[in-house]
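Enquirer: What would the 3D arrangement of this be:
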Amino acid sequence: MSAHEEFSREKEGGSSNRTFGFVFAVVFAIIAAWPLMDGEGIRLWAATICGAFTLVAVVIPRLLAPLNRLWMAFGDVLHRITNPLVLGIMFFGVITPMALVMRVLRKDLLNLKRRPNAESYWVEKTPPGPPPETMKHQF
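Expert: Here you go, the predicted structure:
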């Protein structure tokens, strides 16, 4: 795909290892505490993982670097799969039906219809807009 910008050279910056550790600690804390809503006990395995992530994030966050890179790679793969799917669903689920309805109703909202007898396709504006002098030094 050709674009006016080269995105392959741009590297997405991930979160810091410490932030990664704290986020996963919160996720496992929620998993550990979830059964409390039903009157059950805490999930000890999730609480243990939560404590481990918190301890490592505070004391030696560089140990989380491989997991952080793996998580970012997983997110990149998910992005490459879901982004085209979501955009395709939006296009074929929203834009295409709207275009078909407009064609059935014979609406030409952008004035794209061909008019062979017209002198010009120029659209006169009233009022005509700002004076040309204001366009010389815009900034």
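
Enquirer: C-alpha only now, for contacts and for neighbours.
Expert: Noted.

Enquirer: What strand or helix carries Leu70?
Expert: Take DSSP states H and E as the rule and Leu70 turns out to sit in helix 65-90.

Enquirer: So which bits of that helix are buried?
Expert: Of the residues in helix 65-90, 68, 72 count as buried by neighbour count, 16 or more other Cα atoms under 10 Å.

Enquirer: For that helix, name the packing helices and strands.
Expert: In terms of contact count using 3 or more Cα pairs under 8 Å, 6 or more residues apart in numbering; DSSP states H and E, helix 65-90 is assigned the packing partners helix 17-33.

Enquirer: Just checking, which helix or strand succeeds the helix it packs on along the chain?
Expert: That would be, after helix 17-33 and using DSSP H and E, helix 44-59.

Enquirer: Which secondary structure elements does that next one sit against?
Expert: Packing partners of helix 44-59 (3+ Cα pairs under 8 Å, 6+ apart): helix 17-33.

Enquirer: I'd like the structure of this one too, to check against the first:
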Amino acid sequence: MKIKQRKYMSEKEALHWLVDNVEVVDGIDVGCNEYVEGFFECQFKYDERLGWTKDGRFYIEEQVEITEETEMKRLVCVHSHTNNISCYNDVSIEKALHLASFDKCTFKKIYLQNPDGSICELIWSKERGLID
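Expert: This next block holds a predicted model:
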């Protein structure tokens, strides 16, 4: 399964990402050794794949292939019998299922959770396993 994931980076890391992913920046061929202070203000036109937050961090949205062993930032798990939910941070689906077994409960669905707390997409169900 592939999911969209936001990866944050510093200005210098963003420059290196641009060098690796964009051939020409403002008509100038850029090499990794050409980083100078103020590069983004002077020569860089923002690539649509690269975003910028108000607090000065850069990010890219990338498609990431996940498995049941892939660690996720936030998971919301729906219990099979009670429909209660459990939330986990920085765990894989496999680890969340293992942790639930200690409480003698099972999950029927697992969703990704957005940073604002809202529920995102369904990534696992008891009937189908990892959703394609």
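
Enquirer: And the TM-score between these chains?
Expert: The TM-score (TM-score structural alignment, normalised by the length of structure 2) is 0.27; 61 aligned residues with a Cα RMSD of 4.8 Å.

Enquirer: Tell me what angle the helix holding Leu70 of structure 1 forms with helix 17-33.
Expert: Compare the direction of helix 65-90 of structure 1 with that of helix 17-33 by axes from the mean of the first three to the mean of the last three Cα atoms, to 10 degrees and you get 70 degrees.

Enquirer: Tell me the helix or strand right after helix 65-90 of structure 1.
Expert: As the chain continues past helix 65-90 of structure 1, the following element, by DSSP H and E, is helix 96-104.

Enquirer: Going by neighbour count, which residues of that next one are buried?
Expert: Neighbour counts using 16+ other Cα under 10 Å place no residue of helix 96-104 of structure 1 among the buried ones.

Enquirer: Between helix 65-90 and it, find me the angle.
Expert: Using the same axes, to 10 degrees: helix 96-104 of structure 1 against helix 65-90 is 20 degrees.

Enquirer: and helix 96-104 of structure 1, what does it pack onto?
Expert: Packed on helix 96-104 of structure 1, when contacts are counted by 3+ Cα pairs under 8 Å, 6+ apart, is no other helix or strand.

Enquirer: tell me the strands in structure 2, going along the chain?
Expert: Along structure 2, the segments classed as strands by DSSP state E run 2-9, 24-25, 28-29, 50-52, 58-65, 72-79, 85-91, 107-113, 119-125, 129-130.

Enquirer: Packing partners of the first one?
Expert: When contacts are defined as 3+ Cα pairs under 8 Å, 6+ apart, strand 2-9 of structure 2 sits against strand 58-65.

Enquirer: The strand it packs on - contacts with which helices or strands?
Expert: Using 3+ Cα pairs under 8 Å, 6+ apart, strand 58-65 of structure 2 is in contact with strand 2-9, helix 11-21, strand 50-52.
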